[in-house]
Every structure is written in C-alpha cells, then in structure tokens.
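Enquirer: Build me a model from this:
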Amino acid sequence: MPQPQVPDVSFRPEPLAGEPRRLALARRTLEIALFCLPALLISTPWGLLPFTALALAAFLMAPGRIAHGYREIGAALRPLLLMAVAVAVIVAVSTFLHDVRWREADNRLRLLTLPFFALMAYAYRPSRRWLWAGALVGLAGAFAVAVYQVVGGMDRAAGWTANAIVYAEAVIALIVLAVFCRPSGELLWTTAACALGVVTVALSGSRGTWPGVLIVLLIGLLVSGGRARRVSWAVLATLALGAVAALWIGPLAEQTRIEELRSDVHRLKEGDNASSLGARLNLLSLAGQTFVEHPLDGIGVGSFGRAVSALPECRPPVARVGFCRLTHAHSDVPEWAATMGLPGLLAILAVYLLPLVLFVRRLRALPAGRSRASALGGLVLVLVYIASGLTQSMFAHQLVASFYAVAVGLLYGFSLREARSDDSGP
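Expert: Alright, predicted model coming up:
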C-alpha cells in the first residue's frame, strides 16, 4: 500500500543551530509523543495517555511557539477553530437542555483539541517519520494481540477496547498513517505492517470497516507509481482472492462474519428483523422517527438509549438484553440528528466535510513536486471515518473520537508546513 513518490520536506533534518535548547527539547519530546500515539493506541491498555502526557510536556517546555505559529497560520486554521467551537456550543446546549451527564458530551468536546494539535505540528516542526514508525509498531502489536485473543478462544478480536468494531476502526486509521506518512524508500516495512493490519481487521470480524480498507488501497494505488503501484495491484488481488475464499471456506466465512451476513439477509427477506443487520435497520428507522419528533433540539446528546428504552418491546419489566441494550444509532448522521436535532445534524456534517474541503484545498494549493503526503493522508483518514460512520457511531467511543481530533489536527498542521516549505524550515 503505497504513497506518491515525491520529495518529502518533512523528513529533512531540522536546523538546530542557534535554536533555543528548550525548543529543541520540546521538539524531541513531541516526536516521541508522535511515535507513542499510533504505537500504543490499541496495542496496549494505555491508549492515548502516553501521547497526551508527552505532548503536554512539550507544550510546557516552549508554550510561546503556539502563539508564534498562530500568527503565521491563524487564517488557515480559523475555519477548524470555528467549527470546533460551534460543535462544542451545540453539545453544551444539548447537555444543559436535557440534563445530560457531562461524560456523555465528553467525546464530542474533544474536537476542541483539533486546532491545538495542528498548531503543535506546525510550530514545533517535528518529523512526520515518527508517526510512520509508530504506526508500524502499532499495527504489529495489534496483530499480536488479535492472534492471542482468537487463539485463546475469543470469537472476535477486540484488543484492549472491549469492542471489536472500535478495534478494527482504529486499525484502519493506523494503516492510513503507515501508508501516507511513509518516508521514501520504506515500501517493504510499510506493506508488511499494512498486511498485518488487514489480517487484524479480519480477526475482529468487523464487516463495516472493509470499505475503509478499500478506500486506503484504491487511493494509494491511484497516487503511486513504479514498484509501489505494482505492490498495490498485488495487495488488491490478494484481497480479492481473500474475499472469494471467505465466501467458500467455512472457518474464514465464520471469522469474517460473511456467513452471518448471508443469514441476516435471508432472515430479512422472510420478514425477521431479529438479527444484527435487522437491528441496524431498526435503529436507523428509530433515529429518523426521533428526529421528526424532536427536529430542533433532539433528545439529548449521548441519549439515544432513551429512545431505544421507550420502545414497547423494551419497556420494563422486559429485561434489557440484545437490541434493548443498544445506546447509540450505529451511524453518525442519524445519531447526531436524533440526539441534537438539526443543529446536531449540521454539526456532524461540518465535523467531516470541513476538514475534507480543507485537505482538498491543501492538495490543490501544493504545486507538482512538492510533498502532498500529509494532506492526502488527512483526506483519506476523513474518508475512512465517513465510511465507518455509516455503520457505527464513531463519536460514541472515546478512543476513535479522540484519535480523529488528534490525527486530523496533526496532519493538517503538517500539510500547512509543507505548503510553506520554502520558508526557514521544513
């Protein structure tokens, strides 16, 4: 899985001569944080904690760099800042109106960190190589954990997240970093790590993440050349063979839940909605109905479980099992619309579409021969989240919600640096 073979200014050694020692130390600390972000995200129970602690330490070593960076790129960063603040206001108003616990709003409020991490990537000038190296370690670690769990008897690998879908979504996000933060010439290690990631997704049994895998592979194929393109074709052919094998080989069909999907489709044709696919369709219908009934303010951020509990088949004394235990709509747009009304619908569209537009603008603004890897990586990451958000409420889970804010911010900051590579530093 490749990326375009063009000069990448972010991998040039940083000029340290005459640089304040504290700034140099802050940069090194942030680079270690960038490594820990993907390396420890799902391969350890620590998640984003090491990254957050190290990034905060780097900021405290040279806080003046943030103000300096904002003076240079404030105009380019302002749309993301306004978006994050607007989403925070919508979430906060919903929390107060419906007397919702603040922990329900927490995941959405983490979007406020997105502009901050963009500034850090721009102002402290770390090397993007650390993100790539961390992604390789993270994918290898996630694969090891998945194999251990499946061999140990688990039906679906879930790592430390306790949620197989979230685990697979995080793996796809790491594949994006591995592919589009790759230094020139590092094709072998990148391909091997991405192959481990694809196997990990299969072991998770998550079907909704496969469109994300195809997005990464197809875009990588379109922008690559030479040996990288040949490798992409080989990987694409291997995935196609794997998909065909999953249709005919029993154990593989069971692990990837292809057989369950066949059964769900058959049951739907017979009028039986008591299946995984049927439950998702029922949730979408319920979300649409809830939005129509509460179009302006919804029923409260993070409170979709209330709508489920209010269904006749889920009311007490019925035990809360199966469908009745679901607490979100398993799809981003219906979830935000049902819980926060029209403002929520506009908010989730902005969360995805605004970064998408900004990354496209970065790509168009960079002339031929200039590295576009960060902007391209950010574009693909947002597309992957949009695809995954069709079958899962991404911001209902702290891990993937936080990673979106951090990774999109970092990649946007790196892309702004690439656009100014003719300045005093890369």
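Enquirer: can we go C-alpha only for contacts and neighbour counts from here?
Expert: OK.
Enquirer: In three-state terms, how would the closest residue in space to P45 that isn't next to it in sequence be classified?
Expert: In space, P45 comes closest to W160 once its chain neighbours are excluded; the distance is 5.4 Å by C-alpha to C-alpha, 6 or more residues apart in numbering. Classification of W160 by DSSP: H, G, I helix; E, B strand; the rest coil places it in coil.
Enquirer: Thought L41 was touching W160, still the case?
Expert: No - with contact defined as C-alpha atoms under 8 Å, W160 does not reach L41; the gap is 9.4 Å.
Enquirer: State the distance from G278 to K269.
Expert: Between G278 and K269 the distance, using C-alpha to C-alpha, to the nearest Å, works out to 10 Å.
Enquirer: S206 too?
Expert: S206 sits at a distance of 23 Å from K269 (criterion: C-alpha to C-alpha).
Enquirer: and the gap between C194 and W160?
Expert: Counting by C-alpha to C-alpha - C194 and W160 are separated by 20 Å.
Enquirer: Those two: which is more packed in?
Expert: The residue with more neighbours, out of C194 and W160, is C194; 25 against 18, by other C-alpha atoms under 10 Å.
Enquirer: got a list of what the residue nearest to the more buried one when sequence neighbours are not counted touches?
Expert: For C194, the nearest residue in space outside its immediate sequence neighbours is I175; the separation is 5.7 Å by C-alpha to C-alpha, 6+ apart. Counting by C-alpha atoms under 8 Å, 6 or more residues apart in numbering, I175 makes contact with A135, L139, A193, C194, G197, V216.
Enquirer: I have a second one here; can you model it like the first so I can compare?
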Amino acid sequence: MNLNRLVRWVAITAIILSATLMLSMKGGVSYCFFVIFALAIIYLASAENRRYALVILCTHRLYVISMSALPVVTTFQVLVLHEGRLAALDPMLRLILVIPIFLFLVSLPAYLLRRIEWGFVTGALLTGVWALYVLVNPSAWQQPGRLGNSFINPIPFGDTALLLGFLAVTSLDRNTYVNGIELNLKILALVAGCLASYFSGSRGGWIALPWLIWVALSRRRWIESICSRIIISAALSVCLMLASIAPLVRERFKEIGTDLYKLEHGQVMTSTGQRLKLWQASLQLFVEHPIFGVGKGCLEPALIMLADRGKTPRIIANEHAHNEFLSILAETGIFGTISLLLLYIGTFRLFWCEREHKNTTISTAAYLGLALVGSTVIFGLTIDVLPLVMNSTFFALISATLLATIASQKRELALCLHSNKTRICITTNKPL
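Expert: I've put the predicted structure just below:
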C-alpha cells in the first residue's frame, strides 16, 4: 500500500488539473482522467494492493453498482442488441472506468486528496478571467450575447462555471477558523464562477442556486449566531434584488413568457416552444419503445422518423432532448432510466449519510459530493449532462475523489484509534 511519493504527486496534480482545465482546455479533464487511470492499473498490478482493493469494493458496493449500471445497460444495448451508436458508449464507459481509479485513490492520504479544492478555485477563477476578456474583446464571443468558448456552448459552460464557483466556497473547512487568504480566494472564485454563469445566460443552471447555497452554508458553526444569519439573509436578499434587475436575467426570463405565448398561437420556432415539443416527442418515443428505447445516440434519426409520420414538427429533431431523464427514457427505455436513477440516488445517498460526521474533512467532502450530484441532477432538467464526455468524466472523477477522501480519512482515524488503544494497553499492561 506504500506508494512512491512521485506517483502520489502526479496523481494529485492530475486531479487538481482536471478541475482547473475543465472549461479552459479541450480534452483537459480526459487527459487527466487517463493519467490517473494508468496509475491505477499499475497500482492494481500488485497482489497486495488487489487484496486491499477487494475489501474496498465490498465496503463500497453501492458506489460500484451505481457507477456500473448505466454503462452495462448501454453496452448491452449497443453491442448485443445492435441498437445505438458505438460513439455513445464513450461518455458512459467513463463512469465504470473510474472504479479502478477510486480503488487507487483510497490508498492516498486524505490530506493530499483534499487538494482538489484548489482545482475548483483555479477552474472558477479562469472562467471569470475568460468572461472579463470576452467583455473587453467583443470579437471573442462565440455566440452573440452568450458566454461560451470554442469547444463548449453557453449552457454547459455556464452550468459548470457556477458549479466550480460553489465547489470552491463549499470546500472551506467547516470549522470555527478559516485562513483569511484562503477565504478571500474562494469567495473570489465564487464571484468569478457566478459572473461566467451570468454572461452565459444559462437560466436552467440558475435553478440550482438554492441547492448550491444550502450546501455551501450548511453546518457552518459561525452561521449559528443570529447576527451571522441576519447578515447572510441581507446579503442574499441584495444579490436576489440585483439579479432581478440585471438586464440579462430579466431578458432571459421574459423570453420564457413570450415563447409560451407564441406556442399557444401555434408558433413552435422559439427556444421554449421547441424544447417542450422535443420533450413531448421523447415521451412518444418511449411509449413506442418502452424496454430498451430507440438506441443510445439515435434520438435524432428517431425524431425525424416520427416527424415523417406527422406526429411531431421536423424542426425539433435533435441529438439530445435537452432533458437528461427524457433523453435516457427515449434512448434506453425503462432499463436505462432505472440505471440513471440508481446512479444519482446511489451516489447522493453515499454523501448524504456522511454530511453530519464529526470529522470536518469527511463532512466537507460529503457536502462537496452533495453539491456535485445535486447540481448535476438539476442541470439535467434542462440539458443532457452525461452524454458530453467532459461532463461524464468530470462527474466520475470528482465523485470518486471525494468518496476516496472520506474512505481514506476514515481509515486514518481507525488507525489512529487503534494506535491509541495499543499505547494505553502497553502502559496499563492489559490485552487489547
């Protein structure tokens, strides 16, 4: 179980860079993923390490099952039933390939795994820097009035930037004392992430704000005082008021009402109108293909066929349903939907059960996990999250890192407790 110091630092550097480069470098998170995966395979080549990994697998059966179910269903559908596109397997397989990574990361010290927090900070700060750069260089806009970049469109860009900002501030230790420099950096990262999200105009991602705020503030000792609660309530009220009068926010939400009005009068050519029709068509496809769906990655041709039969407007044909659950329902049927629910509920439960742990490293990692899983579910209401390789890779790697932090810290606490008991027994000359 003793790892070479260089291997440890390569792994931790890759973990930090995975969050740092998420929105700044195309393929950055995948490169980091496979570096750690290679280290995990080398680690598991040892018989002693495999024996320890088997114990971890038995202890974390729920995590293994949760991460494996959807990839297994998708693989069966594509390779056995020959329904679906082979390329659609790539993002799904990241979920199951992270299991060896998790087994490797559990062997690392918890204090090293906690360094992931600085990946969140730098990742969020870079999105803020990009937002400011685009503001002063109008030619850099990828889409007029909507912030994104050359390899990701505004919706997932804004959602991920918001998540990185809140992960940065949620990673603050739930203790009475926080270093001033660290506090300022993480608050700045939160502001940067929110700024990038604002200019992306990703209104679907803003729905996750209440959840992310709750996760960031929960079980903070300093928030127990009435004075702190008044200050926080006032600050949130001011932010809400400023957001409500911000031109971009008002414009984006006003568009919903306008789009619905046009839809009532038979005009489908609006963002909201096309999305609602797309959701209806996805449900229709599920009714026609309830068991295994139309095939992973085959939503667009299935919608075109549906349109040819006169059951939906052809203009809505899209490779994604702009709703994670409806896409899975249409493409993989009831088995895929159950697997998706297992993925989210299983990972959510693992972190939820540890959120009140007395050890702050464990409770902080648990709240970070809740922020990750909860926001992914909420983002999935208005966009397909997991079909994007970078998103599925990020979800898999960060959830594995946070769960490994919890497992590693528990192991260290158990060793410390055993060591103290041994010391007491030696002193008192009593058997263990």
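Enquirer: is it true that V178 of the second structure touches S171?
Expert: No - with contacts counted by C-alpha under 8 Å, V178 of the second structure stays clear of S171, the gap being 11.0 Å.
Enquirer: quick one: which of the two has more around it?
Expert: Remark: of V178 of the second structure and S171, S171 carries more neighbours, 23 against 12, as counted by other C-alpha under 10 Å.
Enquirer: Now which residue in the first structure aligns to that one?
Expert: Under the alignment defined by TM-score structural alignment, S171 of the second structure corresponds to C181 in the first structure.
Enquirer: what's the distance between the helix or strand where R51 of the second structure lies and the middle of its chain?
Expert: Secondary-structure assignment from DSSP states H and E places R51 of the second structure in helix 47-59. In terms of C-alpha atoms, centre = their mean, to the nearest Å, the gap separating the centre of helix 47-59 of the second structure from the centre of its chain is 27 Å.
Enquirer: Specify, as a residue range, where the helix or strand following that helix falls in the first structure.
Expert: For helix 47-59 of the second structure, the succeeding helix or strand toward the C-terminus, using DSSP H and E, is helix 61-75. Residues 78-92 of the first structure are where helix 61-75 of the second structure aligns, with TM-score structural alignment as the criterion.
Enquirer: can you map out the strands along the stretch 301-426 of the first structure?
Expert: Remark: strands of the stretch 301-426 of the first structure are absent; assignment by DSSP state E, counting those that start in this stretch.
Enquirer: which residues in the second structure does stretch 111-121 of the first structure match up with?
Expert: Following TM-score structural alignment, the partner segment of stretch 111-121 of the first structure in the second structure covers residues 95-105.
Enquirer: Just checking the distance from the matching stretch to the centre of its chain.
Expert: Here stretch 95-105 of the second structure is found 16 Å from its chain centre; the criterion is C-alpha atoms, centre = their mean.
Enquirer: go on, stretch 210-223 of the first structure?
Expert: For stretch 210-223 of the first structure, the distance to the chain centre is 15 Å (C-alpha atoms, centre = their mean).
Enquirer: list the buried ones in the match of helix 61-75 of the second structure?
Expert: Buried residues in stretch 78-92 of the first structure, counting neighbours by 16 or more other C-alpha atoms under 10 Å, are found at L80, L81, M83, A84, A86, V87, A88, I90, V91, A92.
Enquirer: Make CSV from these and add distance to F414 of the first structure to it.
Expert: Listed next are the buried residues of stretch 78-92 of the first structure as CSV, based on distance: C-alpha to C-alpha, whole Å:
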residue, distance to F414 of the first structure
L80, 15
L81, 17
M83, 19
A84, 19
A86, 24
V87, 24
A88, 25
I90, 29
V91, 29
A92, 30
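Enquirer: what stretch of the first structure does stretch 188-197 of the second structure fall on?
Expert: Mapped onto the first structure with TM-score structural alignment as the criterion, stretch 188-197 of the second structure occupies residues 192-201.
Enquirer: Mean per-residue distance, the matching stretch versus the second structure.
Expert: Average distance, stretch 192-201 of the first structure versus aligned residues of the second structure after superposition (mean C-alpha distance after the TM-score superposition for the first structure): 0.6 Å.
Enquirer: Distance from the chain centre to that stretch, please.
Expert: Going by C-alpha atoms, centre = their mean, the spacing between the C-alpha centre of stretch 192-201 of the first structure and its chain's C-alpha centre is 16 Å.
Enquirer: What lies in contact with that stretch?
Expert: Taking C-alpha under 8 Å, 6+ apart as the criterion, the residues outside stretch 192-201 of the first structure that touch it are 1, 136, 139-140, 142-143, 146-147, 157, 168, 171-172, 175, 178-179, 209, 213.
Enquirer: what about the helices in the stretch 101-250 of the first structure?
Expert: 102-109, 114-123, 129-151, 164-180, 187-204, 210-223, 226-248, 250-255 (DSSP state H, counting those that start in this stretch).
Enquirer: same for the second one, what does it pack against?
Expert: The contact analysis (3 or more C-alpha pairs under 8 Å, 6 or more residues apart in numbering; DSSP states H and E) places helix 114-123 of the first structure against helix 64-97, helix 398-419.
Enquirer: can you give me the angle the shortest one makes with helix 129-151?
Expert: The reference is to helix 398-419 of the first structure. If you take axes from the mean of the first three to the mean of the last three C-alpha atoms, to 10 degrees, helix 398-419 of the first structure sits at 150 degrees to helix 129-151.
Enquirer: Give me the mean distance between helix 398-419 of the first structure and the second structure.
Expert: After superposition, helix 398-419 of the first structure averages 1.4 Å from its match (mean C-alpha distance after the TM-score superposition for the first structure).
Enquirer: In the second structure, which residues correspond to that helix?
Expert: Residues 389-410 of the second structure are matched to helix 398-419 of the first structure when aligned by TM-score structural alignment.
Enquirer: Could you check how far the matching stretch is from the centre of its chain?
Expert: Relative to its parent chain, stretch 389-410 of the second structure has a centroid offset of 10 Å by C-alpha atoms, centre = their mean.
Enquirer: For it, list every residue counted as buried.
Expert: Of all the residues in stretch 389-410 of the second structure, those buried under the rule 16+ other C-alpha under 10 Å are 389-410.
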